[in-house]
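Visitor: I would like the atomic coordinates for the input below:
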Amino acid sequence: MKIRGQSYATFKIVCVLLLLLILGCQPKTTPQGKTVKVTRVVSGNTLEVIGLEAQRNFNARVRLIGVDAPDLQQQPWGQTAKQQLEKIVQGSNVLLEFDVQQKDRFGRYQAYVWHDKVLLNEWLVAQGYVLAVARNPNDKYTQQLTRAQESARLMERGIWNPSQPMRLTPAEFRRS
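Guide: The predicted structure follows:
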C-alpha cells in the first residue's frame, strides 16, 4: 500500500524526468543576432544596453520576449527577479536574438537574450523568477518557455513555492 505523499512525489519526479528527456531531444540552434553590452538591469524582464543603435554609446531598452516579471513592488519576487538577472548580465556582453516584431508599442526592443549559450528568457522561467507569457507574433521559443514554466511549477521553484507563492500575476498586480 502506497502513501499518497510518496505517490505524488514519485509522480513529480517522473514528470520532471520526462520533461527533461523531451527538452533534451529538441534540436539545438545557434542563435543569430546582435552582441551588445548590458549597462543596466531595469527589472526582471528589461535591460538597458549599448551597441544596438547606430550611435554606439546610445542606451537602448530591451524587453525579454515571452516573459512577464513580477512588478518591482511585488515583494519579494520583483526585486529577486531583477537581482538574479543582474548577477548574470550586469556589465557583460549578451547576444540579442530578434523575432518577427523587433519593437513593442513603447519603442523598446524585444529580444531573446543569450549569455554564454544560455537563453536567459528560459532560464528565468525555469528558476521560477518570471512567468512565461506568449506574445504573438514573437513566438519562436514559446514551447520552450511553457515547458520551463511547467518544470518550475512542478519543482515548486521561486514564485511557485507553496510556502510563499506569488498570489497575483504581474498583470493583475498592475491593474490592482
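
Visitor: all contacts plus neighbour counts: C-alpha atoms, from now on.
Guide: Will do.

Visitor: Report the distance from the helix ranked longest in the chain to the chain centre.
Guide: When the chain is parsed with DSSP state H, its longest helix is helix 4-24. Offset of helix 4-24 from its chain centre (Cα atoms, centre = their mean, to the nearest Å): 22 Å.

Visitor: got it, and stretch 159-176?
Guide: Using Cα atoms, centre = their mean, the offset of stretch 159-176 from its chain centre is 16 Å.

Visitor: list the buried ones in that stretch?
Guide: 159-160, 166, 169-170 (16 or more other Cα atoms under 10 Å).

Visitor: Just give me the closest of these to residue 67.
Guide: Nearest to residue 67 out of the buried residues of stretch 159-176 is residue 170 (Cα to Cα; 10.5 Å).

Visitor: close enough to count as contact, the closest one and residue 71?
Guide: Yes: between residue 170 and residue 71 there is a contact under Cα atoms under 8 Å: 5.8 Å.

Visitor: this one next, for a side-by-side:
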Amino acid sequence: MKMKDVKSLITGGVILIAIALYMVFGQEPPTKEEAESEHIAIEQVERATGKKAVTVDFIKAYDGDTVQVEMDGKKEKVRFLMVDTPEMNYQKGEPMPYAKEGLLYTKEKLMNAREVQIVFDSGKERDHYERVLAYVFADGTLLQEELLTEGLAAVRFINKGNDTLVDEFKALEEEAKADQKGIWQHQNYLQKDGFHPENVN
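Guide: Purely as a prediction, here's the structure:
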C-alpha cells in the first residue's frame, strides 16, 4: 500500500472518529421539559397560554377541584380549569362517591407543596361565581393532570379561550377510562348532566 493511501485511510478514520464523538458527546443535554415529557410542565403551559405562573399561598380545599388561596394579599376561591370532581355536598347530605378521595388528594398535594402556582388561560379569568379559573401546580406538578390520571376527575366545562390543554386532558381521561380507575370503575356514574351516585354500587 502506498504512503498516500495510508494517509488517506488515517485521515478518513480521524474524520469518522470525530463525527462519532460529536454524535455521542456533542449533542446538547435534554431540557427539563424533554426529560419530563411524560408530564405537563409548567413552562409548557406558560408557553401555550402566553401567561406567566403566579405564586399563591394555599389556604384550604373545598373539594377536589376547588380551593382557597391567598393571591396578592387577598383570599380567592380557585376553580381548576376543565376538570370536574364529584361534589362533597356540604349542604345537601352525603358526599358523592370519590368526592372525599378527590378532596384528600388535592389537599395533601397542596398542603405539602413548597410552592403553589397558578396559570391562567387566555380566556376569562373568573366564572359567574367570581371564582378564579386556572391551572394549578404543586411544586411544578399540574393538579388537573394528577386528578385525571388517578380517575378522580373528568374533563368537563370546556370553554373557548380556556381550553388550551383540552387535548392533553382528554388523552389522560381516556387512559384512566381504559384502566378503569376511580370514577371510571362504574358504568354511567358520569353522564352528560353530571355525576349520578345512584349508579355506583
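
Visitor: care to give me the TM-score?
Guide: In this superposition the chains share a TM-score of 0.73, using TM-score structural alignment, normalised by the length of structure 1; 147 aligned residues with a Cα RMSD of 2.7 Å.

Visitor: and the buried residues of stretch 159-176 of structure 1, which two are the farthest apart?
Guide: 160 and 170 (13.8 Å).

Visitor: sec struct for the most centrally placed residue in structure 1, please.
Guide: For structure 1, residue 121 is the residue whose C-alpha lies nearest the centre (Cα atoms, centre = their mean; 3.1 Å). At residue 121 of structure 1, secondary structure determined by DSSP: H, G, I helix; E, B strand; the rest coil is helix.

Visitor: What lines up with residue 154 of structure 2 in structure 1?
Guide: Alignment note (TM-score structural alignment): residue 154 of structure 2 maps to residue 131 of structure 1.

Visitor: Surely that match touches residue 125?
Guide: Yes: the pair formed by residue 131 of structure 1 and residue 125 meets the contact definition of Cα under 8 Å, at 5.8 Å.

Visitor: Pull up the overlap in contacts between these two.
Guide: Common neighbours of residue 131 of structure 1 and residue 125 are listed as 67, 149 (criterion: Cα atoms under 8 Å, 6 or more residues apart in numbering).

Visitor: which of the two has more neighbours?
Guide: A count of neighbours by other Cα atoms under 10 Å puts residue 125 above the other of residue 131 of structure 1 and residue 125, at 31 against 26.

Visitor: residues touching that one, list them.
Guide: 67, 131-132, 145, 148-149, 152.

Visitor: would you turn those into TSV with secondary structure and distance to residue 52 of structure 1?
Guide: Listed next are the contacts of residue 125 of structure 1 as TSV, based on DSSP: H, G, I helix; E, B strand; the rest coil; distance: Cα to Cα, whole Å:
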residue	secondary structure	distance to residue 52 of structure 1
67	strand	21
131	strand	26
132	strand	25
145	helix	25
148	helix	28
149	helix	30
152	helix	32
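
Visitor: Now the element after the longest helix along structure 2, going C-ward?
Guide: For structure 2, the helix that runs over the most residues, judged by DSSP H, is helix 3-25. With elements assigned by DSSP states H and E, the helix or strand that comes after helix 3-25 of structure 2 is helix 32-35.
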